[in-house]
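Engineer: coords please:
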Amino acid sequence: MGSAGLARLHGLFATYKPPGLKWKHLRDTVEMQLLKGLNAGKPPAPEQRVCFLLGPMEGSEGKELTLTATSVPTLTNHPLVCGPEFTSLKVGVGHRLDTRASGVLVLGVGHGCRLLTDMYNAHLTKDYTVLGLLGKATDDFCEDGQLVEKTTYDHVTREKLDRILAVIQGSHQKALVMYSNLDLKTQEAYEMAVRGLIRPTNKSPMLITSIRCRHFAPPEFLLEVQCMHETQKQLRRLVHEIGLELKTTAVCSQVRRTRDGFFMLDDALLRTQWDLHSIQDAIQAAAPRVAAELEKSLRPVLG
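Structural biologist: Just a heads-up that it's a prediction; the model follows:
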């Protein structure tokens, strides 16, 4: 079970990180569950060796002793003697989520850790839903932070919010073109833009490729953000800045990642599925898509 099970573990899979859980604790929990599953298989039958045992000779009434050849098991490789076969496993984490955030968190096992580097170099976009709350400001832009200011928000309308979001998206799209070092007058750049493959050539500030309001019911509003090179703190600051543009204040009450590159919410394993067989199945199911998407995404960058 051990070696055969390990061979099916090389690759990428997605988990769902609940809010309040540190990404490192999630990684350690997954590693522990995988090791538990790999070591849970029935050990192979021990090898036999010939041993000469001293015993009474037949018919000698116990007075004379003789050596008798006997087959006995060799216990040098038994788990109770040498310990479990697997004691550590290489498990890597992709684009991280901070403790407050939730959503899709991609992990790599074994050779899959190299694919995490490819995902990083491909500068793939990620989707978030961000819940904002109008009317107050805190020191860390979070709803449960230390209150700094309270304001009114009766003048805020959906139309005003949509206009501000359109301006934000436009400015970030210009920045994306600048960091991509592409001449948009060329046919190649036009084709990449149509296919949505314009990417920055190197690390850049947070770039928003799309932002829209999905729900508006003051004081709450829900944003859908597609971006790259972001941190969750920057997304919370974005809510704060939107509040200022609306001539009020706003805090962020929830950040949830719904897509990381080519991994969606439907691909993410819940806590009850962090076991060997579920992870093996997830890695095998995602492998063809991972290879195809990475090739498509990395080809323009490498070119």
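Engineer: from here on, contacts and neighbour counts on C-alpha atoms
Structural biologist: Noted.
Engineer: ok, residue 137 touching residue 251?
Structural biologist: Yes: Residue 137 is in contact with residue 251 according to Cα atoms under 8 Å; the separation is 5.7 Å.
Engineer: More neighbours: these two, which one.
Structural biologist: The residue with more neighbours, out of residue 137 and residue 251, is residue 251; 30 against 25, by other Cα atoms under 10 Å.
Engineer: element containing that one, please.
Structural biologist: strand 250-260 (DSSP states H and E).
Engineer: Just give the number of residues close to residue 245.
Structural biologist: Using other Cα under 10 Å: residue 245 sits among 13 other residues.
Engineer: hang on, the earlier thing: which residues are in contact with each of residue 137 and residue 251?
Structural biologist: Contact with both residue 137 and residue 251 is made by residues residue 240, according to Cα atoms under 8 Å, 6 or more residues apart in numbering.
Engineer: residues in contact with residue 270?
Structural biologist: Contact analysis of residue 270 by Cα under 8 Å, 6+ apart lists 15-17.
Engineer: would a markdown table of the residues you listed with secondary structure, neighbour count and distance to residue 300 be doable?
Structural biologist: Putting these into a markdown table (DSSP: H, G, I helix; E, B strand; the rest coil; neighbours: other Cα atoms under 10 Å; distance: Cα to Cα, whole Å) gives the following:
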| residue | secondary structure | neighbour count | distance to residue 300 |
| --- | --- | --- | --- |
| 15 | strand | 26 | 29 |
| 16 | strand | 23 | 30 |
| 17 | strand | 26 | 31 |
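Engineer: What is the nearest of the residues you listed to residue 119?
Structural biologist: Nearest to residue 119 among the contacts of residue 270 is residue 15, at 16.1 Å by Cα to Cα.
Engineer: circling back to that earlier point, I'd like the contacts of residue 270 as TSV, with distance to residue 293 appended.
Structural biologist: Output for the contacts of residue 270, formatted as TSV (distance: Cα to Cα, whole Å):
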residue	distance to residue 293
15	19
16	21
17	23
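Engineer: And this one, please, so the two structures can be compared:
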Amino acid sequence: MDPNTGMLIIDKPQGITSHGVVSRVRKWFGTRKVGHAGTLDPMATGVLVLGLGRGTKLLTYLVGAHKTYTATIRLGSSTPTDDADSAPDAFAAPAALAALTAERIGAGAAELTGDIEQVPSEVSAIKVDGRRSYARVRAGEDVELRARPVTVSAFDVHAVRPGEEHWDVDVEVTCSSGTYIRALARDLGRALDVHGHLTALRRTRVGAFGLADAIALPEDPATASAPELLPLAAVAARVLPVAALTPNEATALMQGKFVDLPEAPPAPGGRWAGIADGELIAILERRGGRYKSATGIAIPGPGAR
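Structural biologist: Presented below is the predicted three-dimensional model:
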């Protein structure tokens, strides 16, 4: 197997884009085939899941995973980007700030929990008529994004630090893919009539992978030894139910054939990790009671089509 095939969990440092992390990892491992499962803003730190080589095929099954973040929300002002990457441009009235309480903040967070409709931040990568929203905003255009359904499973307030000009609120959020924590900060501030923006953000978990799985990104990949990658079979087994394959079944799947797998466990998502002899062969789906490769991972042998 290609030594540059596998998964890598990076603890992204502040001040670098997710694309910048990919670029650095390409140099680190000497390969072009690197992708990531879910962008982090330059201001944010934490878990960034990357696939290398054939591992990029597995990213599709990680992008939609629920994510957990710790964050600090500043109540009392808002910014054009809804975070600390731009200067505050609107401020709370002193009376409104004086009326804040920890109980009101907690109630406001509770109102933003569950299945909600969220308008993403205008300075985001969402495309509007073929162009990124942030590019339109920076060009001086007015952008109006539509609300999208997202799920905020938890929006827990851990600490509240009152001040004369602002209140800082430490929170932990678990949410569906596509949720903007910046937008939660903005919307909490609006609901409390004091404005709000994000001053710190750290992603602590992507699906089955947390900070304990993450490694640091070297400043200079040319001088750092590349670590061992996580094997695809091990990663897939943490994400999907495993269908154990015999060598003959593995060969048949790699040749595009259907197989019978009576011992396959239940799969609520309709996908299985097909593994034979410790190698991830394919992501499987069921069709008409039989199983077929939905995404081939292993390299097909002779006779494949």
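Engineer: circling back to that earlier point, how close does the following helix or strand past the strand holding residue 251 of the first structure sit to the second structure?
Structural biologist: Next helix or strand after strand 250-260 of the first structure toward the C-terminus (DSSP H and E): strand 263-264. Here the mean offset of strand 263-264 of the first structure against the second structure after fitting is 0.9 Å, by mean Cα distance after the TM-score superposition for the first structure.
Engineer: Kindly report the same for stretch 210-217 of the first structure.
Structural biologist: In the superposition against the second structure, stretch 210-217 of the first structure averages 1.0 Å from its aligned positions (mean Cα distance after the TM-score superposition for the first structure).
Engineer: In the second structure, what stretch matches that stretch?
Structural biologist: Counting by TM-score structural alignment, stretch 210-217 of the first structure pairs with residues 154-161 of the second structure.
Engineer: Map residue 189 of the second structure across to the first structure for me.
Structural biologist: Aligned partner of residue 189 of the second structure by TM-score structural alignment: residue 243.
Engineer: Can you mark which positions in the helix or strand hosting that match are buried?
Structural biologist: Residue 243 of the first structure belongs to helix 232-245 when assigned by DSSP H and E. Along helix 232-245 of the first structure, these residues count as buried under the neighbour rule (16 or more other Cα atoms under 10 Å): 232-233, 235-243.
Engineer: ok, so of the residues you listed, who is nearest residue 155 of the first structure?
Structural biologist: Using Cα to Cα, the buried residues of helix 232-245 of the first structure come closest to residue 155 of the first structure at residue 243, 11.9 Å.
Engineer: ok now do the closest one, which residues does it touch?
Structural biologist: Listed by Cα under 8 Å, 6+ apart, the contact set of residue 243 of the first structure reads 134, 249-251.
Engineer: what's the burial count for residue 24 of the second structure?
Structural biologist: Residue 24 of the second structure: 18 neighbours (other Cα under 10 Å).
Engineer: which residue numbers in the first structure go with the one helix or strand it maps to?
Structural biologist: Taking DSSP H and E as the criterion, residue 24 of the second structure maps to helix 18-29. Using TM-score structural alignment, helix 18-29 of the second structure corresponds to residues 23-34 of the first structure.
Engineer: can you list contacts of the matching stretch?
Structural biologist: Residues from elsewhere that reach stretch 23-34 of the first structure (Cα under 8 Å, 6+ apart): 17, 88-89, 91-93, 96-99, 107, 274-276.
Engineer: Just the helices from the stretch 1-150 of the first structure, written as ranges.
Structural biologist: Using DSSP state H, counting those that start in this stretch, the helices assigned to the stretch 1-150 of the first structure run over residues 2-7, 23-39, 79-82, 112-121.
Engineer: Buried residues in the longest one, which are they?
Structural biologist: Within helix 23-39 of the first structure, the residues that qualify as buried are 23, 26-27, 30-32, 34-39, counting by 16+ other Cα under 10 Å.
Engineer: again, but for the first one
Structural biologist: Counting neighbours by 16+ other Cα under 10 Å, one finds that the buried residues in helix 2-7 of the first structure are 2, 5-6.
Engineer: what's the closest of those to residue 71 of the first structure?
Structural biologist: Among these, residue 2 lies closest to residue 71 of the first structure (Cα to Cα), at 27.4 Å.
Engineer: can I assume the closest one is in contact with residue 9?
Structural biologist: No: contact criterion Cα under 8 Å: residue 2 of the first structure and residue 9 do not qualify, at 10.8 Å.
Engineer: give the contact list for the residue most central in space within the second structure.
Structural biologist: The residue lying closest to the centre of the second structure (Cα atoms, centre = their mean) is residue 38, at 3.7 Å. By Cα under 8 Å, 6+ apart, residue 38 of the second structure lies in contact with 48-49, 63.
Engineer: Need the counterpart of it in the first structure.
Structural biologist: With TM-score structural alignment as the matching criterion, the partner of residue 38 of the second structure in the first structure is residue 95.
Engineer: Nice, that's everything, thank you.
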